[in-house]
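Asks: this one's structure only:
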């Protein structure tokens, strides 16, 4: 057990750096505007990536419950890849396009903002959880991996699903 924790320690600095750097870089890039039109309309694409990520996460959960470790591993690598793709497209969109204002009114407007704000907060909070969970898996510390995965999975799933909901709610105003 101590050996597994020692293996994890060499990744601690990277986890901290990435957990801080990713949100800061994304926030900084929101202030950068590039006068270019992208060849595709990105919001439905990255919303679809979020939906696919949610499906992959649920399938990966099913795989591990059914003791299909190799499938689980491949699906989790795919989920991380999809999340990185989402982030790149999301930043590219916001660097080349003005933000869309939500135009709904009444109760739905409050629902939209609650989902949007929790989505944003959780998308930042989930970064270290995903990284720690992944490190515990690649260092074969599966008992500690399982413990944090119980937290990481619902957070990550919420971010993926709420991203789709936010897109659906704002899509009439693009």
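Replies: Yep, that arrived. Here the structure is a predicted model, which means the values were calculated and not measured.
Asks: from here on, just use CA atoms for contacts and neighbour counts.
Replies: Will do.
Asks: what's the local residue count around the nearest residue to residue 141 once chain neighbours are set aside?
Replies: Residue nearest to residue 141 in three dimensions, not counting chain neighbours: residue 4, with 5.6 Å by C-alpha to C-alpha, 6 or more residues apart in numbering. The local packing of residue 4 (other C-alpha atoms under 10 Å) involves 14 other residues.
Asks: relative to residue 76, how far out is residue 4?
Replies: Separation of residue 4 from residue 76 (C-alpha to C-alpha, to the nearest Å): 21 Å.
Asks: pick out the residue closest to the middle of this protein.
Replies: When C-alpha atoms, centre = their mean is applied to the chain, the residue found nearest the centroid is residue 83 (4.9 Å).
Asks: which residues sit in contact with it?
Replies: Contact analysis of residue 83 by C-alpha atoms under 8 Å, 6 or more residues apart in numbering lists 49, 50, 53.
Asks: secondary structure element for it?
Replies: helix 69-96 (DSSP states H and E).
Asks: compute the inter-axis angle for the helix or strand following that helix and helix 69-96.
Replies: Counting by DSSP H and E, the next helix or strand C-terminal to helix 69-96 is helix 107-138. On the basis of axes from the mean of the first three to the mean of the last three C-alpha atoms, to 10 degrees, helix 107-138 is oriented at 130 degrees to helix 69-96.
Asks: state the next helix or strand along the chain beyond helix 107-138.
Replies: helix 142-170.
Asks: that next one to helix 107-138, inter-axis angle?
Replies: 150 degrees.
Asks: one more structure, for comparison:
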């Protein structure tokens, strides 16, 4: 299939997913009733999400390292694995929002402000990262390396920030699960 034809399919699909995913998560956050599909306790999902986020951060750093030294095959493999972990995270996160009520943050003082700054930037950048990752992956996998490089300069630090702050949110919320 010609690249132009692929773009006519992939670009609208990426844009659609970039809108649908954050809207779906937002809707699920405000469900009037929860449906604990797997019978999981409220603390189970956050730990799993923190492990996935931490692993994603490590994979992103490894992928960046291999890109810097010119080992593009390993770079691709690490980045694809980070993408897969992020997809697993997203599915698990959606299930957790359906299953469990939100847990409020109970911290006080300056730690409360730090927590909410981290949380708000994490949430905003989580929505922004969806199209960035999808376009970056698409451009790299279709051999559009110049476009891939241009968007990856934005994608990498934002994706890494989202992964690391996901772990920080878990650590700061740990006493309240």
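Replies: Yes, it's here. Please read all numbers here as calculations on a predicted model, not as lab measurements.
Asks: can you tell me how far the counterpart of residue 95 of the first structure in the second structure sits from residue 40 of the second structure?
Replies: Alignment note (TM-score structural alignment): residue 95 of the first structure maps to residue 98 of the second structure. According to C-alpha to C-alpha, residue 98 of the second structure stands 11 Å off from residue 40 of the second structure.
Asks: neighbour-wise, which of these two wins?
Replies: The residue with more neighbours, out of residue 98 of the second structure and residue 40, is residue 98; 20 against 12, by other C-alpha under 10 Å.
Asks: what sits against that one?
Replies: 28, 29, 31, 34, 35, 36, 37.
Asks: follow-up on the earlier one: and the helix holding residue 83 of the first structure, how far from the second structure on average?
Replies: Here the mean offset of helix 69-96 of the first structure against the second structure after fitting is 1.1 Å, by mean C-alpha distance after the TM-score superposition for the first structure.
Asks: secondary structure element for residue 36 of the second structure?
Replies: Residue 36 of the second structure belongs to no helix or strand, assigned by DSSP H and E.
Asks: pretty sure it sits against residue 100.
Replies: Yes - under the criterion of C-alpha atoms under 8 Å, residue 36 of the second structure makes contact with residue 100 at 6.5 Å.
Asks: the more surrounded of those two?
Replies: Neighbour comparison, residue 36 of the second structure and residue 100: the larger count goes to residue 100, with 20 against 16 (by other C-alpha under 10 Å).
Asks: residues in contact with the more buried one?
Replies: Contacts of residue 100 of the second structure by C-alpha under 8 Å, 6+ apart are 34, 35, 36, 41, 42.
Asks: got CSV for those, with distance to residue 145 of the second structure too?
Replies: Listed next are the contacts of residue 100 of the second structure as CSV, based on distance: C-alpha to C-alpha, whole Å:
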residue, distance to residue 145 of the second structure
34, 44
35, 44
36, 44
41, 44
42, 42
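Asks: map residue 45 of the first structure across to the second structure for me.
Replies: So, by TM-score structural alignment, residue 45 of the first structure is matched to residue 48.
Asks: and that match, helix, strand or coil?
Replies: helix (DSSP: H, G, I helix; E, B strand; the rest coil).
Asks: what separates it from residue 97 of the second structure, distance-wise?
Replies: 14 Å.
Asks: quick one, which of those two is more surrounded?
Replies: residue 97 (22 against 15).
Asks: any idea what residue 69 of the second structure aligns with in the first structure?
Replies: Using TM-score structural alignment, residue 69 of the second structure pairs with residue 66 in the first structure.
Asks: its match: neighbour count?
Replies: With other C-alpha under 10 Å as criterion, residue 66 of the first structure counts 10.
Asks: swap in the one 3 residues further on?
Replies: Neighbours of residue 69 of the first structure under the rule other C-alpha under 10 Å: 13.
Asks: can you tell me the closest non-neighbouring residue to it?
Replies: residue 63 (6.9 Å).
Asks: swap in residue 137 of the first structure?
Replies: residue 145 (5.8 Å).
Asks: alignment lookup: the one you found to the second structure.
Replies: Checking TM-score structural alignment: residue 145 of the first structure goes with residue 148.
Asks: what is the burial count for its match?
Replies: 19.
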